[in-house]
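[1] Output the structure for:
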Amino acid sequence: MIDEYMLNKKEDIKNLTVYQRETSFANTKEFVITVVGPRRAGKSYYLYHIIKSNKLNDDEYLFLNFEDESLRSMPRREVLSCVAKHTEIYGKQPEYVF
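    As a prediction, the model looks like this:
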């Protein structure tokens, strides 16, 4: 189930039209970057913009939306195995987790 969710989410992101954002972030793998804001303010689309503008390959990132009902309805153990499942599918751990 989690592998199907991950693959479907990446397909969804590929098919999105994302527009340039006025904000930017320091591209780093050394620190956690937090994107905060009110509901429906564009936080998820900002993350999609980061993925697309950096031309991240599927094996480079993992995207989880904990407000997505299909993810929320999965057993907790399965959701917690997402990094291991990503590694199983792509042969390496994700460099970015969104």
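
[2] CA atoms for contacts and neighbours, from now on please.
    OK.

[3] need the longest helix for this structure.
    Longest helix of the chain, by residue count under DSSP state H: helix 2-15.

[4] Okay, helices next: where are they in the protein?
    2-15, 43-53, 69-72, 76-80, 82-90.

[5] Another sequence for comparison is provided below:
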Amino acid sequence: MLVRDDVIDYFREYESLPQDILERELKVPMESEFIISIIGPRRAGKTYFLFSLSKKIENQVYLNFEDPRLAEINYRELRDVIRIYMEIYGRNPRYLLLDEIQNMENWEKAVR
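    You can find the predicted model right below:
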């Protein structure tokens, strides 16, 4: 179940996280119009990479579905999370960075 205050708290906490991130060699073609998946074995650094990417690009939403405030969100509520982002920041995000999206039941429907 989506709790608006939890989502707002999540976005505010994200903004306060440090900007100094260790650079990785992997590059992602941000000009692509296609969905890009970052895949790899457990503990390989996918979450760190996605988080560091989120700190380098503007106009993006980084959502980590292992965060307890987002863990219970269903695929239908993902649009509501984006609406809350737009209310807070006054813009429509260009990029959606969805970390641990497999934790969301029926996540495939959310990314169509």
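
[6] re earlier: most neighbours per residue, which of the helices of structure 1?
    helix 43-53 (a mean of 17; mean count of other Cα atoms under 10 Å).

[7] post-alignment, it versus structure 2, mean distance?
    Superposing on structure 2 and averaging over aligned pairs (mean Cα distance after the TM-score superposition for structure 1), helix 43-53 of structure 1 comes out at 2.0 Å.

[8] What is the longest helix of structure 1 packed up against?
    helix 69-72, helix 82-90 (3 or more Cα pairs under 8 Å, 6 or more residues apart in numbering; DSSP states H and E).

[9] what's the angle between the longest one and helix 2-15?
    To tie it back to what came earlier, the one meant is helix 82-90 of structure 1. Computed with axes from the mean of the first three to the mean of the last three Cα atoms, to 10 degrees, the direction of helix 82-90 of structure 1 lies at 70 degrees from that of helix 2-15.

[10] ok, residues contacting helix 82-90 of structure 1?
    Ile2, Asp3, Asp59, Leu62, Lys92, Gln93, Pro94 (Cα atoms under 8 Å, 6 or more residues apart in numbering).

[11] how about the residue positioned nearest the centre of structure 1, what does it touch?
    Nearest to the geometric centre of structure 1 sits Phe63, at 1.8 Å (Cα atoms, centre = their mean). Phe63 of structure 1 makes contact with Met6, Lys9, Lys10, Val97, Phe98, according to Cα under 8 Å, 6+ apart.

[12] To which residue of structure 2 is the third one aligned?
    Read that as Lys10 of structure 1. In structure 2, Lys10 of structure 1 lines up with Glu15, judged by TM-score structural alignment.

[13] Likewise for Gln20 of structure 1?
    Aligned partner of Gln20 of structure 1 by TM-score structural alignment: Glu23.

[14] Tell me how far its match lies from Leu96 of structure 2.
    Going from Glu23 of structure 2 to Leu96 of structure 2 by Cα to Cα, to the nearest Å gives 20 Å.

[15] Equivalent analysis for Gln19 of structure 2, please.
    Taking Cα to Cα, one finds Gln19 of structure 2 at 19 Å from Leu96 of structure 2.

[16] what about the helices of structure 1, which gets the closest to Thr34 of structure 1?
    Thr34 of structure 1 lies closest to helix 43-53 among the helices of structure 1, at 10.0 Å (Cα to Cα).
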